[in-house]
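> output the structure for:
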Amino acid sequence: MPKNKSHSGAKDRFKVTGSGKIMRRRANKNHILEHKTSKRKRKLGTEAELAPADTKSIKKLLGM
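Predicted coordinates for the structure are as follows:
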């Protein structure tokens, strides 16, 4: 039985922490940043933990 390949797009978008949590980027930080406040842009820069409902499917894509 061959190994399963991990999904290249998922590999780029998600990061697994040492404790096994999956981290993701926040939305709304790509463009039209002029009218967003500095505070908002700063908060969007931090990574967020993936929602429990999505974790199972993303782990499958990452080959876990």
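> please make it C-alpha for all contacts and neighbour counts, starting now.
OK.
> who's in contact with the lengthiest helix in the chain?
Assignment by DSSP state H gives helix 52-61 as the longest helix of the chain. If you take Cα atoms under 8 Å, 6 or more residues apart in numbering as the criterion, helix 52-61 is touched by 6-7, 10, 22.
> next up, for comparison:
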Amino acid sequence: MPKLKTKKSAAKRFRVTGSGKKIMRRKAFKNHLLERKSKERTRRRLSNMAVVHETDELRVRLMMPYS
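Sure thing, here's the model as predicted:
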């Protein structure tokens, strides 16, 4: 069976936890228009990693077959 290719865009956006059971992602809305967003929002809430929702997890795993 041939090797499967990893979608490089997905590999840059997602990380798998050490156990391999969860996939982590960055939170949105932290790229631009930051002057109107509060520091509490940008530093505390948006800086943390988030777990990919279980309904999207299968799609992400298909994009990264060897993770």
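> please state their TM-score.
In this superposition the chains share a TM-score of 0.95, using TM-score structural alignment, normalised by the length of the first structure; 64 aligned residues with a Cα RMSD of 0.8 Å.
> what's near enough to touch the most centrally placed residue in the second structure?
Residue closest to the mean C-alpha point of the second structure, counted by Cα atoms, centre = their mean, is Arg25 at 1.9 Å. Going by Cα under 8 Å, 6+ apart, Arg25 of the second structure touches 13-15, 49-52.
> same check on Thr17 of the second structure?
23-24.
> need the counterpart of it in the first structure.
Under the alignment by TM-score structural alignment, Thr17 of the second structure pairs with Thr17 in the first structure.
> with Lys36 of the first structure as the reference, measure out to that match.
For Thr17 of the first structure, the distance to Lys36 of the first structure (Cα to Cα, to the nearest Å) stands at 30 Å.
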